[in-house]
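Undergrad: next comes the sequence, and after it the predicted model I'd like to discuss.
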Amino acid sequence: MPDKKEPEESDEGELVNLSQLAAELGVTRQWLHSLRTKDPTFPPSRRRPGSTREFWDLAEARAYYKGRELRPGERTDLKPPAEQ
């Protein structure tokens, strides 16, 4: 099996794939995929000529993740039960 590739350096900065980005941000790959498909402000991916693989600039993605608006879910355990 091939070893996991290290993040690559480029003119744009450190480029990482989705799995590496999820690990760097401390979230799951599935949640990050959901976030990037639902949030139009998620940083765009970059592709090398002739490749279908997507990479993200790590610094750009960290800045987005740190600055995004958090919208936690509503706590239902603190509400009294609904009367019937």
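TA: Yep, that arrived.
Undergrad: hey, let's count contacts and neighbours off CA atoms from now on
TA: Fine.
Undergrad: residues contacting the residue nearest the centre of the chain?
TA: The centroid of the chain falls nearest to residue 32 when counting by Cα atoms, centre = their mean (3.9 Å). Applying Cα atoms under 8 Å, 6 or more residues apart in numbering to residue 32 gives the contacts 18, 22.
Undergrad: where's it relative to residue 61, distance?
TA: 11 Å (Cα to Cα, to the nearest Å).
Undergrad: likewise residue 29?
TA: 14 Å.
Undergrad: so the two - more neighbours on which side?
TA: Under the criterion of other Cα atoms under 10 Å, the comparison of residue 29 against residue 61 puts residue 61 first, with 20 against 16.
Undergrad: got another, please set it beside the one above:
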Amino acid sequence: MPDERAPDPVDEGELVNLSQMAEELGVTRQWLHKLRTTDPNFPTSKRKSGSTREFWDLAEARAYYRSRELRPGERTDLKPPPAADA
């Protein structure tokens, strides 16, 4: 007899938690959390039925991460040290 369970309402693709997403993207979990809380374009999380944990569609997260604007920091190692006031 086939399995007659109702399909999971969140059946988008491969769902991963924040730690797994960080590992897949090659960044830290803390960095993703910062992006998540400051960037309104960060993909919305999904919840599996009966769970309070947040999950993200990995394909959606990869597309977001590749398309975001990169803003590298200023290199301070190339600047001369500040002049000492005498």
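TA: Sure, I can see it. Model, not experiment: these values are computed from the prediction.
Undergrad: what's the mean distance for the strand or helix carrying the residue nearest to the centre of the first structure versus the second structure?
TA: Residue 32 of the first structure belongs to helix 29-38 when assigned by DSSP states H and E. Taken against the second structure, helix 29-38 of the first structure registers an average deviation of 1.1 Å after superposition, with mean Cα distance after the TM-score superposition for the first structure.
Undergrad: neighbours of residue 36 of the first structure, how many?
TA: Neighbour tally, residue 36 of the first structure, other Cα under 10 Å: 14.
Undergrad: whoops, I mixed them up, residue 46 of the second structure
TA: 19.
Undergrad: one more: residue 25 of the first structure?
TA: Residue 25 of the first structure - counted by other Cα under 10 Å - has 15 other residues nearby.
Undergrad: quick check: it touching residue 62?
TA: Yes. Between residue 25 of the first structure and residue 62 there is a contact under Cα atoms under 8 Å: 7.3 Å.
Undergrad: end to end, how far does stretch 38-51 of the first structure reach?
TA: By Cα to Cα, the extent of stretch 38-51 of the first structure from end to end equals 24 Å.
Undergrad: that stretch: which residues count as buried?
TA: 42, 43, 45, 46 (16 or more other Cα atoms under 10 Å).
Undergrad: do the same with stretch 22-30 of the first structure
TA: For stretch 22-30 of the first structure, by 16+ other Cα under 10 Å, it's 22, 29.
Undergrad: all set, thanks.
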